[in-house]
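In: Sequence and predicted structure are below.
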Amino acid sequence: MLTTDYVPGAPDWVDLGSRDVATAAAFYTALLGWEYQPGGPESGGYGTFRLAGQTVAAIGPLQDENARPAWTVYFETADADATTAAVQQAGGSLRFGPMDVADQGRLAGYTDPGGAEFAVWQPGGTKGLDRVGAGALCWTELYTVDAEQAKRFYTTVFSWDTQDMPLPGGAGTYTVVSRAGGGPEGSHGGLMQLATDMLPEGTSYWQPYFAVIDTDASVAAATARGATVLMPGTDVEGVGRIALLRDPEGAYFAVLQPAESMS
């Protein structure tokens, strides 16, 4: 379960890189009931999404004209410089940073050996998202071309615990990842191997899940606003009803109606 009691290795931030921040912000505020708060002139166009006055995500303009719009998941670190060294030693590569964000924290961005991009946040004045769970980020998931490689990499970098679970019908294996020593209650994401031709861009990527009240209604609202359905609403026993989507700019995300809200 994601919580705001952040520890090293746990997701603590998520943001969207967009070509058109205003239009993308309008899509997500309409879909998820968030409010968009632009940053000041010094923010470079970076702003936050809020729900009930709490920060649930952020958005900013793409810094590379060749980059595609995408959500980036950040994991907490106590030392961004040490994590950078660990990433590189484990076979990943540095995309940006480490760099300070005023007195709010220190960040760095990476690409894992399978091509998936992710980032870390070393807390300063900003500890992380104010809210996770209902109406906000509730899970993170990696679709990878090489699950064993991904497990080795992330357990080396973040000391995650992993648990393999067979998928229904012999469809493969799903690996649940948890903070070190956290057990099932400390789980915050999963990873699953997919063939290259099953990955929309042909490469590995991290995807955020946002908790919603009604998955099917959210899918209908998203498609009415120009999103594409990658996987329609599907029940997952003990988890809830999920759907995978691509927003109008091409960024991938998912929605989850938790099982406890469906009874």
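Out: Yes, it's here. What you see is a predicted model, and the numbers here were worked out from it, not measured in a lab.
In: drop to CA atoms for contacts and neighbour counts, all remaining ones
Out: Noted.
In: Tell me the spacing between residue 191 and residue 73.
Out: Distance, residue 191 to residue 73, by CA to CA, to the nearest Å: 14 Å.
In: Please apply the same query to residue 38.
Out: Distance from residue 38 to residue 73, counting by CA to CA: 20 Å.
In: So between the two, which is more surrounded?
Out: Taking neighbours as other CA atoms under 10 Å, residue 38 and residue 73 compare with residue 73 leading, 25 against 19.
In: what about the residue nearest to the more buried one when sequence neighbours are not counted, how many neighbours?
Out: Using CA to CA, 6 or more residues apart in numbering and skipping the chain neighbours, the partner closest in space to residue 73 is residue 14 (4.7 Å). Using other CA under 10 Å, the number of residues around residue 14 comes to 22.
In: And the helix or strand where residue 14 lies, what does it pack against?
Out: Element membership for residue 14 (DSSP states H and E) is strand 11-18. Helices and strands touching strand 11-18, by 3 or more CA pairs under 8 Å, 6 or more residues apart in numbering; DSSP states H and E, are strand 54-61, strand 70-76.
In: Swap in 10 Å and give it another go.
Out: Applying 3 or more CA pairs under 10 Å, 6 or more residues apart in numbering; DSSP states H and E, one finds that strand 11-18 contacts helix 21-32, strand 47-51, strand 54-61, strand 70-76, strand 117-123, strand 137-144, strand 205-211.
In: List the residues that are in contact with both of residue 191 and residue 73.
Out: Common neighbours of residue 191 and residue 73 (criterion: CA atoms under 10 Å, 6 or more residues apart in numbering): 140-141, 205-206.
In: out of these, what pair is the most spread apart?
Out: Distances among the shared contacts of residue 191 and residue 73 were taken as CA to CA; the most separated pair is 140 and 205, at 10.6 Å.
In: Can you pick out the residue with more neighbours from the two?
Out: The neighbour comparison of residue 140 against residue 205 (other CA under 10 Å) goes to residue 205, with 26 against 22.
In: next, the one to line up against it:
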Amino acid sequence: MSDISPGTVAWFEIGTTDVEDVTRFYGGLFEWRFEPRSPEYTEIVAPGGTRPIGGIFTPGDELSLSILTPDVSGDLEKIRLAGATVVKPASAPEGEGIVYARLRDPLGNPFTLYSDERQQPLEIVEGALDGFEIGTTVVDTTKGFYFECFGWTFDLDLNAPESPSPASCYNVISRDHRRIGRLVDRGLYGKDYAMPLFRVADEQSSVEKARSLGATIYSDPDDSGTRLLDPQGNRFGLTTGR
């Protein structure tokens, strides 16, 4: 997903009241570098990368995906009418070339709508953002919302495990015929979430390192994908890109 266009998840943000705890965990796990832009915002650079891949802001208490658009203010009303809740209206920090708004989708998942004059193609290196996963308890609502707002399409993932999670539970998310993420049907009593996937070379060793730093595993034993909770309770996943 190195090429980006409007409607692409091209950034992520971690809201926290304890920046030091976030940098300790993710710096230890992915060897991220941290570059403060203001007292309230720190940008994240993956090892081997040349530009930021996400940010940490304070105060806050959750991790969210950020979706690129050329016109944040112009898109807000359409997205609100599609079922989103606007948490923070469009804002443009002075002199930064960024416009953003924070929202929640119809099932309560936080996301940020943003434009950035500096935006360049993503660098897919170890520790970088490499896709995302949405878990939903109401599949039709989730599909309808993201298709209407961002043009995402959903196709059954025929490579998903047949048992105990049938292939019908998994969908490849695409935009402009390019795979950008995945959707998982969590069932009526499951949990709704939207989480980033980070590129690693060795999934198992990364899981063990994450555990040693305070993460917990919450994947089902026979489920596909490695899903974790960081020490603050934020969900994230690992991918080798295969």
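Out: Received the coordinates, thanks. Computed from a prediction, not measured in an experiment: that's the story for all the values here.
In: number of nearby residues for residue 201 of structure 2?
Out: As a burial measure, residue 201 of structure 2 scores 14 neighbours (other CA under 10 Å).
In: no no, residue 50 of structure 2
Out: Neighbour number of residue 50 of structure 2 under other CA under 10 Å is 9.
In: Test my guess that it contacts residue 123.
Out: Yes - contact between residue 50 of structure 2 and residue 123 holds when scored by CA atoms under 10 Å: they sit 8.1 Å apart.
In: and the aligned partner of residue 143 of structure 1 in structure 2, how far is that from residue 98 of structure 2?
Out: Residue 143 of structure 1 maps onto residue 135 in structure 2, with residues paired by TM-score structural alignment. To residue 98 of structure 2, residue 135 of structure 2 is 29 Å away according to CA to CA.
In: quick one: which of those two has more around it?
Out: residue 135 (22 against 16).
In: still on that earlier bit, now do the same contact list for the match of residue 143 of structure 1.
Out: If you count contacts by CA under 10 Å, 6+ apart, residue 135 of structure 2 has them with 109, 142, 169-170, 182-187, 190-195.
In: Closest to residue 4 of structure 2 out of those residues?
Out: Nearest to residue 4 of structure 2 among the contacts of residue 135 of structure 2: residue 182, at 16.6 Å, using CA to CA.
In: Not counting residues beside it along the chain, what's closest to the equivalent of that closest one over in structure 1?
Out: In structure 1, residue 182 of structure 2 lines up with residue 190, judged by TM-score structural alignment. Among residues not flanking residue 190 of structure 1 along the chain, residue 176 sits closest, at 4.3 Å (CA to CA, 6+ apart).
In: who touches the one you found in this structure?
Out: 141, 160-165, 184, 187-192.
In: Give the intersection of the neighbour lists for residue 140 and residue 205 of structure 1.
Out: Shared contacts of residue 140 of structure 1 and residue 205, counting by CA under 10 Å, 6+ apart, come down to 73, 191.
In: burial count for residue 125 of structure 2?
Out: 16.
In: what's the closest non-adjacent residue to the aligned residue in structure 2 for residue 162 of structure 1?
Out: When structure 2 is aligned by TM-score structural alignment, residue 162 of structure 1 is paired with residue 154. Of all residues not flanking residue 154 of structure 2 in the chain, residue 173 sits nearest, at 4.8 Å (CA to CA, 6+ apart).
In: Enumerate the positions of stretch 43-59 of structure 1 that are buried.
Out: Of all the residues in stretch 43-59 of structure 1, those buried under the rule 16 or more other CA atoms under 10 Å are 46-51, 54-59.
In: Any idea how far apart the tips of it sit?
Out: End-to-end distance (CA to CA), stretch 43-59 of structure 1: 11 Å.
In: Residues touching it, excluding its own?
Out: Contacts for stretch 43-59 of structure 1 (CA under 10 Å, 6+ apart): 12-18, 21-22, 24-25, 28-29, 32-40, 60-63, 71-73, 128-137, 210.
In: now that stretch, how far from the centre of its chain.
Out: Computed by CA atoms, centre = their mean, to the nearest Å, the separation of stretch 43-59 of structure 1 from the middle of its chain amounts to 15 Å.
In: before we move on, back to that, the helix or strand harbouring the match of residue 162 of structure 1 vs structure 1, average offset?
Out: Assigned by DSSP H and E, residue 154 of structure 2 belongs to strand 153-156. Between strand 153-156 of structure 2 and the aligned residues of structure 1, the post-superposition mean distance stands at 2.2 Å (mean CA distance after the TM-score superposition for structure 1).
In: All good on my end, thank you.
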